[in-house]
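Trainee: Got a predicted model here, sequence first, then my questions.
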Amino acid sequence: MIDTHAHIYAEEFDADRDDVVQRALAAGVEKILLPNIDLASIKPMLATEAAYPSVCRSMMGLHPCYVDGDVKDTLNEIHGWFDKHNFIAVGEIGIDLYWDKTYKAEQEYAFITQLNWAKERNLPVVIHTRDSIEETLSLLKKEQDGTLKGVFHCFGGSVEEAKAINELGFHLGIGGVSTFKNAGMDKVIPELDAKWLLLETDCPYLAPVPHRGKRNEPAYTALIVDRMAQYKETDSASLIEMTTRNAKALFSL
């Protein structure tokens, strides 16, 4: 399995990061992909990748929740990192209107700017959306020139939204939300085409049942794929094979 979205560089893992990685490997997770969020996360992310070079690979981007009035200066600094390090994706980027709409225009500017970095460098993008699927799809449609590819991480939307995302050539990251009783994913996942699916935890957030509300970790990827297999009335092994192949192709692993 590949956990395509994990923040194991976060301080929540400072006390037991080695154990977390060992549990992931023991559970069958062969790679853990690390999305960046802001300027402060770069150093711990790269240190984590350096500590586990055969397991962890990092991305570079500015998360929408960390966009503010200094967005241009922040983006310039983040963009400079692409010449210093080999990143597997531009991410995580996107639009988040859940907490605050103050910097909506700046979020859109950051999103479009980073989509263009992806085009220039032929890298996939990892997209975060919250209360913003329509805005995000609208901007993506305008920017899609046939070369953009990537994943809508932490997908918890409708079958119609999934189809709209797939039609633009983008994958769906399925995580712990798929196991939540009231999320409605038991109705959505059976309708999703497995060729567009990726596994992810988004740890330390959104731990799957039975760990909901506790710290999430990459080893729990196994719980997510088992629940997906149950919904799809298939076996976990075939879903693992498909999602791993999808992740390796998308991120050139």
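Mentor: Sure, I can see it.
Trainee: From here on, just use CA atoms for contacts and neighbour counts.
Mentor: Fine.
Trainee: mind checking the SS state of the nearest residue to residue 45 once chain neighbours are set aside?
Mentor: Excluding the flanking residues, the one nearest residue 45 by C-alpha to C-alpha, 6 or more residues apart in numbering is residue 9, at 5.1 Å. Put simply, residue 9 is coil when judged by DSSP: H, G, I helix; E, B strand; the rest coil.
Trainee: so how many other residues sit close to residue 51?
Mentor: 12 (other C-alpha atoms under 10 Å).
Trainee: Which stretches in the stretch 51-200 of the chain count as strands?
Mentor: 56-58, 90-96, 125-130, 150-152, 170-174, 197-199 (DSSP state E, counting those that start in this stretch).
Trainee: Export those strands to TSV and append columns for distance to residue 35 and mean neighbour count.
Mentor: Rendered in TSV, the data for the strands of the stretch 51-200 of the chain read as follows (distance: least, C-alpha to C-alpha, whole Å; neighbours: other C-alpha atoms under 10 Å):
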stretch	distance to residue 35	mean neighbour count
strand 56-58	6	24
strand 90-96	5	28
strand 125-130	8	24
strand 150-152	12	25
strand 170-174	13	26
strand 197-199	14	28
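Trainee: would a markdown table of those strands with distance to residue 113 be doable?
Mentor: A markdown table is the format used below for those (distance: least, C-alpha to C-alpha, whole Å):
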| stretch | distance to residue 113 |
| --- | --- |
| strand 56-58 | 20 |
| strand 90-96 | 10 |
| strand 125-130 | 12 |
| strand 150-152 | 15 |
| strand 170-174 | 18 |
| strand 197-199 | 25 |
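Trainee: Second structure for comparison follows:
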Amino acid sequence: MIITDTHTHLYSEAFDDDRKEAIEKAIDLGVKRFFIPAIDSTYTESMLKLEKDFPGHMYLMSGLHPTHVKENFEEELAHVEEMLETHSYYAVGEIGIDLYWEKKYLKEQQVAFKKQIQLAKRKNLPIVIHCRDAFDEVFEVLEGEKGDGLRGIFHCFTGTLEQAKKAISYNMKLGIGGVVTFKNGKMDTFLDQIELKHIVLETDAPYLAPTPYRGKRNESAYIINVLEKLADIYCVPNEEIAEITTNNSKDVFGV
């Protein structure tokens, strides 16, 4: 059984004390493929080291996270473009709009999101979308960019059935993580109305740990809890969830 974690920040400082052990634990459980989203240029070096230390398991993305869009966002976007020219990446992400923490840089976030979508199209790469308290704003940008070349993952999807269908209409898979295991998450009330071909698994480690680890540091090994919850929701064996979602990730990332 090969499991794919399509979104995990294994270079995070949260893993500085036991990174190797945490990754090997996940690999032993069948998590063989880890897709690593970017935040900003300060993490590039640690991401490249992660790829070097675990060859054949780590697949990097390049991008500017919306919460890190500040006055210098044009410089950061130039770094993203430079990295895409000089190294192999499998997606542009994570990118999008986040209005949870502040709305001061909404305009800049919209510009950065749009520019990075266009960059992904030019490079024939998928995008990985971060959306928090900003479904309308994200969908507005996607509407303007829909069509040939637009594809990717709506990371950490926590919206409604209607929003799920709209995301899928833009050629996005839904990244399902720990929230699906929360009692108040509500995802389990409608997810079975979405075909499995639209679903990929993720952890967003070290964030959003699933039940029973909620509130603790998340790790890629805990994707097993997400997989088991989906097996319950869809009434299929764990192995089928692993196979379908891994194949879906291959469709997105091309590897």
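Mentor: Received the coordinates, thanks. What you see is a predicted model, and the numbers here were worked out from it, not measured in a lab.
Trainee: Pull up the aligned stretch in the second structure for the lengthiest helix in the first structure.
Mentor: In the first structure, assigned by DSSP state H, the helix with the most residues is helix 104-121. Mapped onto the second structure using TM-score structural alignment, helix 104-121 of the first structure spans residues 106-123.
Trainee: Buried residues, the matching stretch. List them.
Mentor: Within stretch 106-123 of the second structure, the residues scored as buried using 16 or more other C-alpha atoms under 10 Å are 106, 108-114, 116-121, 123.
Trainee: outside of it, which residues touch it?
Mentor: Contact with stretch 106-123 of the second structure is made by 63-64, 66, 69-70, 73-74, 77, 81, 91-92, 95-97, 99, 126-127, 137, 141, 145, 149-150, as judged by C-alpha atoms under 8 Å, 6 or more residues apart in numbering.
Trainee: and if you look at stretch 163-177 of the second structure?
Mentor: With C-alpha under 8 Å, 6+ apart as the test, stretch 163-177 of the second structure has contacts from 6, 135, 139, 142-143, 146-147, 150-157, 194, 198-204, 208, 210, 223, 226.
Trainee: mind checking how far it is from the chain centre?
Mentor: How far stretch 163-177 of the second structure lies from its chain's middle: 12 Å, per C-alpha atoms, centre = their mean, to the nearest Å.
Trainee: okay, it sits on what stretch of the first structure?
Mentor: Going by TM-score structural alignment: stretch 163-177 of the second structure matches residues 161-175.
Trainee: ok, now stretch 58-76 of the second structure?
Mentor: Going by TM-score structural alignment: stretch 58-76 of the second structure matches residues 56-74.
Trainee: Can you give me the first-to-last residue distance of the match of stretch 163-177 of the second structure?
Mentor: 17 Å (C-alpha to C-alpha, to the nearest Å).
Trainee: How about stretch 55-65 of the second structure?
Mentor: End to end - C-alpha to C-alpha - stretch 55-65 of the second structure spans 25 Å.
Trainee: could you measure the residue nearest to residue 155 of the second structure when sequence neighbours are not counted against residue 128 of the second structure, distance?
Mentor: Sequence neighbours aside, residue 175 is the residue nearest to residue 155 of the second structure in space, at 4.6 Å (criterion: C-alpha to C-alpha, 6+ apart). Using C-alpha to C-alpha, residue 175 of the second structure is found at 9 Å from residue 128 of the second structure.
Trainee: overlap in contacts of these two?
Mentor: With C-alpha under 8 Å, 6+ apart as the test, residue 175 of the second structure and residue 128 both reach 153, 154, 155.
Trainee: so what corresponds to the second one in the first structure?
Mentor: Going back to what we said before, that points to residue 154 of the second structure. In the first structure, residue 154 of the second structure lands on residue 152 (TM-score structural alignment).
Trainee: For the residue nearest to residue 77 of the first structure when sequence neighbours are not counted, give me its contacts.
Mentor: Excluding the flanking residues, the one nearest residue 77 of the first structure by C-alpha to C-alpha, 6+ apart is residue 39, at 8.0 Å. Contacts for residue 39 of the first structure (C-alpha under 8 Å, 6+ apart) come out as 62, 74, 77, 78.
Trainee: farthest-separated two in these?
Mentor: 62 and 77 (10.2 Å; C-alpha to C-alpha).
Trainee: can you pull out the helices in the first structure?
Mentor: With DSSP H as the criterion, the first structure has helices spanning 17-26, 39-51, 71-80, 104-121, 133-143, 159-167, 185-188, 221-232, 236-250.
Trainee: Return the most buried member of the ones you listed.
Mentor: helix 221-232 (a mean of 21; mean count of other C-alpha atoms under 10 Å).
Trainee: counterpart of that helix in the second structure, which residues?
Mentor: With TM-score structural alignment as the criterion, helix 221-232 of the first structure aligns to 223-234.
Trainee: quick one: contacts of that stretch?
Mentor: 5, 176-178, 180-181, 188, 191-192, 201-203, 210-211, 237-238, 241-242.
Trainee: ok, back up a step: quickly note the distance from the residue nearest to residue 77 of the first structure to residue 22 of the first structure.
Mentor: The gap separating residue 39 of the first structure from residue 22 of the first structure is 28 Å, by C-alpha to C-alpha.
Trainee: so what's residue 196 of the first structure up against?
Mentor: Residue 196 of the first structure touches 166, 170, 171, 172, 246, counting by C-alpha under 8 Å, 6+ apart.
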